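[1] sequence and predicted structure, then a few things I'm wondering about:
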Amino acid sequence: MDLETITLGGGCFWCLEAVYEQVDGVTAVESGYSNGQVIAPTYEQICGGDTGHAEVVRVQFDPHRITLREVLEIFFVIHDPTTLNRQGNDVGPQYRSGIYWHEPSQQAVIDEVLVEVNRANKDRVVTEVAPERNYSRAEDYHQHYFARNPGQGYCAFVVAPKVDKFRRTFAARVRR
């Protein structure tokens, strides 16, 4: 099976992970840290905002079932790509909007989708686009966080509404 991988940053990785784990055609989702200067940073270091990393999810998908374009369309609906270094109350460079590609061929699709998203938004998109570099997997307790902690305050009030928005907007893409 030929799988593709893209790494996405759109605020807290718990939100993105919770959505992409429900997307038909996505085969794996992993929370992590990417595109910073520190090798193998800890969550505490990331929270300080000094490592340069973004909280991200690595999304592995089957391009025969869902295209990169569709993965990105979901991404742009479930977060605000027009706010620099923040998503809601989460503030800092670790919460930036970013698309980190794995194959140079992905950049053309990313560029096309960004043009469309910019055309549709009155505010300019500030999403960083770069090759993925210096990625490290987040600690085990961050993996599948929403699935394991749906009643936790942040999950109930921040993550769940994003999952609901995905399920309403992309009903045909929800894994059965």
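    Arrived safely, thanks for sending.
[2] contacts, neighbours, all on C-alpha from now
    OK.
[3] how far away is residue 159 from residue 82?
    The gap separating residue 159 from residue 82 is 19 Å, by C-alpha to C-alpha, to the nearest Å.
[4] more neighbours: which of those two?
    Set residue 159 next to residue 82 and count neighbours by other C-alpha atoms under 10 Å: residue 159 wins out with 23 against 19.
[5] please name the nearest non-neighbouring residue to residue 87.
    Nearest residue to residue 87, sequence neighbours excluded (C-alpha to C-alpha, 6 or more residues apart in numbering): residue 11, at 5.2 Å.
[6] how many other residues sit next to the one you found?
    Residues within reach of residue 11, counting by other C-alpha under 10 Å, total 28.
[7] do residue 108 as well
    Burial of residue 108 is recorded as 10 neighbouring residues (other C-alpha under 10 Å).
[8] helix, strand or coil for it?
    Assigned by DSSP: H, G, I helix; E, B strand; the rest coil, the conformation of residue 108 is helix.
[9] put this beside the first:
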Amino acid sequence: MQTYVLAGGCFWCLDAVYRNLKGVHEVESGYTGGDTANPNYELVCTGRTGHAEAVAVTFDETVIPGEVILDAFFTLHDPTQLNRQGADVGTQYRSAMFYTSDEQKQVFEAARDRASDWWDGGLVTEISPLGTWYPAEDYHQDFFAKNPGQGYCMAVARPKVLKVRKKFQEYAL
């Protein structure tokens, strides 16, 4: 098993996309990359904690390659938008990859290089060492499945799930 910690806008979208891929065993929404201890959603939303909304995606590489996990990441969000994704604005919505080893850093850099061929403009995705991971509140975990009719889920998360499902059909549930 391998775990990647990724941030690309609201964690509800990333959580929803990764839970719909074969070989993904766990997705946990949380906060990382900041300097405030024990942050909660309300604090992170202020943009003053330095934390990003992120997901920790644990997957079986014998079922789904790490490259697919990362290519899906660069498909589901716009890595050219600095500190935002659509209407979600602030450093908490930044594009970021948090590594746990030098090997993982190299894998992330290679994925960012691949993705730069797909996007016009420069990618702003940061690649940083993983600091302390703070799990998000329970109501954020698997939010899309629990709230499929919620406005944000219908307007923002669902199209991302469908986009990734179409592009990576062989891994879609």
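    Yep, it's here. In this text the structure is predicted, and so the values were computed from the model without any measurement.
[10] mind checking what the residue nearest to residue 87 of the first structure lines up with in the second structure?
    The equivalent of residue 11 of the first structure in the second structure is residue 9 (alignment by TM-score structural alignment).
[11] list the contacts of its match.
    Residue 9 of the second structure is in contact with 53-54, 77, 84-85, 88, 92-95, counting by C-alpha atoms under 8 Å, 6 or more residues apart in numbering.
[12] now flag whichever of those is closest to residue 152 of the second structure.
    Distance to residue 152 of the second structure across the contacts of residue 9 of the second structure (C-alpha to C-alpha) is lowest for residue 88, with 10.9 Å.
[13] give me the neighbour count for the closest one.
    Residues lying near residue 88 of the second structure (other C-alpha under 10 Å) number 14.
[14] which stretches in the first structure count as helices?
    Along the first structure, counting by DSSP state H, helices occupy 13-20, 43-48, 68-78, 106-120, 145-148, 153-154, 160-169.
[15] do you know which of these lies nearest residue 4 of the first structure?
    Among the helices of the first structure, if distance is taken as C-alpha to C-alpha, the winner is helix 68-78, at 8.3 Å.
[16] which bit of the second structure covers the closest one?
    Aligned by TM-score structural alignment, helix 68-78 of the first structure falls on residues 66-76 of the second structure.
[17] corresponding residue for residue 164 of the second structure in the first structure?
    By TM-score structural alignment, residue 164 of the second structure lines up with residue 166.
[18] correction: residue 86 of the second structure
    By TM-score structural alignment, residue 86 of the second structure lines up with residue 88.
[19] residue 168 of the first structure: how many residues sit nearby?
    12.
[20] can you check the one 5 residues further on too?
    Residue neighbour count, defined by other C-alpha under 10 Å, stands at 20 for residue 173 of the first structure.
[21] for it, give its distance to residue 130 of the first structure.
    According to C-alpha to C-alpha, residue 173 of the first structure stands 27 Å off from residue 130 of the first structure.
[22] and residue 151 of the first structure, by the same measure?
    Between residue 151 of the first structure and residue 130 of the first structure the distance is 35 Å, computed by C-alpha to C-alpha.
[23] next: residue 30 of the first structure.
    Using C-alpha to C-alpha, residue 30 of the first structure is found at 19 Å from residue 130 of the first structure.
[24] who has more neighbours out of the two?
    The residue with more neighbours, out of residue 30 of the first structure and residue 130, is residue 30; 24 against 15, by other C-alpha under 10 Å.
[25] neighbours of residue 156 of the first structure, how many?
    Other residues within reach of residue 156 of the first structure by the criterion other C-alpha under 10 Å amount to 13.
[26] that one pairs with which position in the second structure?
    Alignment note (TM-score structural alignment): residue 156 of the first structure maps to residue 154 of the second structure.
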